[in-house]
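# Based on what follows, work out the 3D shape:
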Amino acid sequence: MYIKKILVVIALIGLIVGGAFAYYVYQAVFSPNTKFETETALVYIPTNTNYDDLKKIITPFIEDIYSFDRIAKRKGYIDNIKAGRFILKKGLNNNDIVNVLRSKNTPVYVTFNNQERLENLAGRVAYQIEADSVSLIEAFKEEAFLEKNNFSLETALSMYVPNKYEFFWNTSATQFRDRMLKEYNRFWNDKRKSKAKTIGLTPIEVSTMAAIVQKETAKVDERPRVAGVYMNRHNNGWKLDADPTVIYALKKHKNDWDTVIKRVLYKDLKLDSPYNTYMYSTLPPGPIAMPDITSIDAVLNYEKHEYYFFVANVENMGYHKFAKTMAQHNRNKKQYINWINKQGINR
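As a prediction, the model looks like this:
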């Protein structure tokens, strides 16, 4: 009888211990373990993060880091940490958190446009993916890559077509660059290449011309007409006489890319630079900025007309007055000069 009581007590203790253990396991695995108040939280895990660093990163989002630690070890996560951008939902349990961090790297959308130089592009992209601006600019300017793909330092900017692209946050600099080459080749499909050939330009030359067009007018609907002016000059062997190229040449000459030049002076036109289209009749060595798709297509589909000149239209700001003859242009220009002098714009 005494032995039976002992066995009953032992059984009861076993049940209690087993129940307590089962409860603990349930709590550790299936109970909510987030401590942020928003519906979701973003967790960024850099490349080559070890488990100690991972715990530091995840701690601000976790209510009980010790229970998370136990589950992470049981699921083998500590030896298989993945870099990336992960979205945690409020109320997730440890099991779900580990599953998210292990297999649900969420892409980001990378956007860029209107960049003047590769350095500006690198800075812009570095805000959006893990790669820093130094590694990006090194990848952009890698000589072997440029030579292999028929680019130069002067033309490399044309390879990056402004748009919205999906990337994993932990994309490296070379991965980003290589993807952009694929996007460039996809953009320059047979149709666009055929149009470029028809107008007598290479894809890079189209981008070079498009950059000038974009700098001249922010009005998308006016770009084909402005492109037509420059194509008329180019096709007839004229110098392009484009103020934006002079501004770019001045910035490059002074190595001051932050300066703002609102007015090109006659003395500026004497700067000896291959980018100065008042001095040289050839196209600049490469784009003076990053043209967007509307500007590229404006050149490929430029308006056929007989205009050779244009100047800002002070009666319809943002647009331009176009002229077929120098006499007509000078009349339009006089109106613009009078207006700009009244504004006190000297530089």
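# all contacts plus neighbour counts: C-alpha atoms, from now on.
Noted.
# Measure how buried the closest residue in space to residue 115 that isn't next to it in sequence is and give me the count.
In space, and not counting its chain neighbours, residue 115 is closest to residue 290: 5.2 Å by C-alpha to C-alpha, 6 or more residues apart in numbering. For residue 290, the tally of surrounding residues (other C-alpha atoms under 10 Å) stands at 28.
# And this one, please, so the two structures can be compared:
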Amino acid sequence: MPRRKKNNPKKKYWSVLLILLLLAAGYGGYFYYSRWLAPNISRAGKLYIPTGATYNQVLDSLKPFLKNRESFEWLARQKKYGARVKPGRYTLGLGESNSSVINRLRIGAQDEISIRIGNYASIFELAGKVGPFLETDSAGLVRAMTEAAFAKGYDTAALIFFYFPDTYHFHWNTSGQAFVDRMKQQFDQYWTEGRKQEAREHSMTPLEVTTLASIVQLESAKVDEQPRVAGLYLNRLKIGMKLDADPTVIFAMKKADGFQRKIHRVYYKNLAIESPYNTYKYKGLPPSPICMPNRSALEAVLHPAVHHFLYFVADPQRPGYHIYAATLKEQEKNAEQYREWLNRNNVQ
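The predicted structure follows:
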């Protein structure tokens, strides 16, 4: 009869211990994964954390995005997030983990927002366009622009002189003051001593260059034609001729109506509007820019095309361009053809 093997208590003990350790490791791994690495963002979106927000306010804002709030709070405690909440706009990706989100919030790695600033007619329009992208509102932006140290001595209408159209990158919590400082930096980078000297060579100040450039900008957005337009207006200024610029009349009409009006065509009756911006009534440049001109228009005024033209009218065959004339007789012929085109196409 074969002998029965004796049970080895030690072997049984180590087997049970190994199983327990494996179970503990498995649970620990699951615990770690569920709180650190598991997807916990249920939908993509933007998280806005206002300046001065508390940790509890952040949790309330996060609530609609979290599958498991408890696991987020646990890891936030482990990573000591909440002692210093950093404001900003943060993009949350579908399926992101707690660790990924908390790491960004801790270091304040917020979104960079691209804002395209166009050829606006006033700081009020500028503030109205930019305000929705930033934590500060349009009123705060206007206040910062009008209270800036460099704004002293300038009429409010002239303050667009300091702002350049371009695509800028801001953070959502950029303050009004920080916005103004950033824009003034661009202004100072452009208006070097060399460019100021170029302005003086035309007997103009930087403000006057910008004012004429704003007219050039609205007359033609075509970069290749802007130097020719600038040369024409400079020719008029040199001989004391009124600028007779339609964009200044349109500006005066819009200004009178609070810039709510859309104008596609200027009629003879409109040329009599009483306004210092009406260059059909008053010689010289308007009191201030009528829009924020692009750098190309500024460069066109500083480096104009040299020619003998004094008149021009829109070219219906090449939208955005013009037909030029040296004499009033030539201009009247070109203008009549343009009016006929407007009437045929029912442009009001």
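# circling back to that earlier point, you'd agree the residue nearest to residue 115 of the first structure is in a strand?
No - looking at residue 290 of the first structure with DSSP: H, G, I helix; E, B strand; the rest coil, it is coil, so not inside a strand.
# Just list the residues touching the residue mapped onto it from the second structure, thanks.
Matched to the second structure by TM-score structural alignment, residue 290 of the first structure sits across from residue 292. Counting by C-alpha atoms under 8 Å, 6 or more residues apart in numbering, residue 292 of the second structure touches 118-122, 160-161, 163-165, 210, 214.
# so residue 67 of the first structure touches residue 30, yeah?
No - using C-alpha atoms under 8 Å, residue 67 of the first structure is not in contact with residue 30; the gap is 10.6 Å.
# Can you report how many residues lie near the aligned residue in the second structure for residue 271 of the first structure?
If you follow residue 271 of the first structure across to the second structure using TM-score structural alignment, you land on residue 273. When counting by other C-alpha under 10 Å, one arrives at 16 neighbours for residue 273 of the second structure.
# Which stretches in the first structure count as strands?
Using DSSP state E, the strands of the first structure run over 40-45, 84-89, 108-112, 163-167, 309-312, 320-323.
# Make CSV out of those strands and add mean neighbour count and distance to residue 184 of the first structure.
Shown next, in CSV, are those (neighbours: other C-alpha atoms under 10 Å; distance: least, C-alpha to C-alpha, whole Å):
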stretch, mean neighbour count, distance to residue 184 of the first structure
strand 40-45, 17, 29
strand 84-89, 20, 25
strand 108-112, 16, 14
strand 163-167, 13, 11
strand 309-312, 20, 32
strand 320-323, 19, 31
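# Not counting its neighbours along the chain, what's nearest the counterpart of residue 123 of the first structure in the second structure?
Under the alignment (TM-score structural alignment), residue 123 of the first structure maps onto residue 128 of the second structure. Among residues not flanking residue 128 of the second structure along the chain, residue 138 sits closest, at 5.3 Å (C-alpha to C-alpha, 6+ apart).
# which ones are touching the aligned residue in the first structure for that neighbour?
Counting by TM-score structural alignment, residue 138 of the second structure lines up with residue 133 in the first structure. For residue 133 of the first structure, the contact set (C-alpha under 8 Å, 6+ apart) comprises 119, 122-123, 125-126.
# Repeat that for residue 258 of the second structure.
Contacts of residue 258 of the second structure by C-alpha under 8 Å, 6+ apart: none found.
# same question, residue 72 of the second structure
Residue 72 of the second structure touches 35, 66, 98, counting by C-alpha under 8 Å, 6+ apart.
# That one matches what in the first structure?
Under TM-score structural alignment, residue 72 of the second structure pairs with residue 68 in the first structure.
# now its match: how far from residue 18 of the first structure?
21 Å (C-alpha to C-alpha, to the nearest Å).
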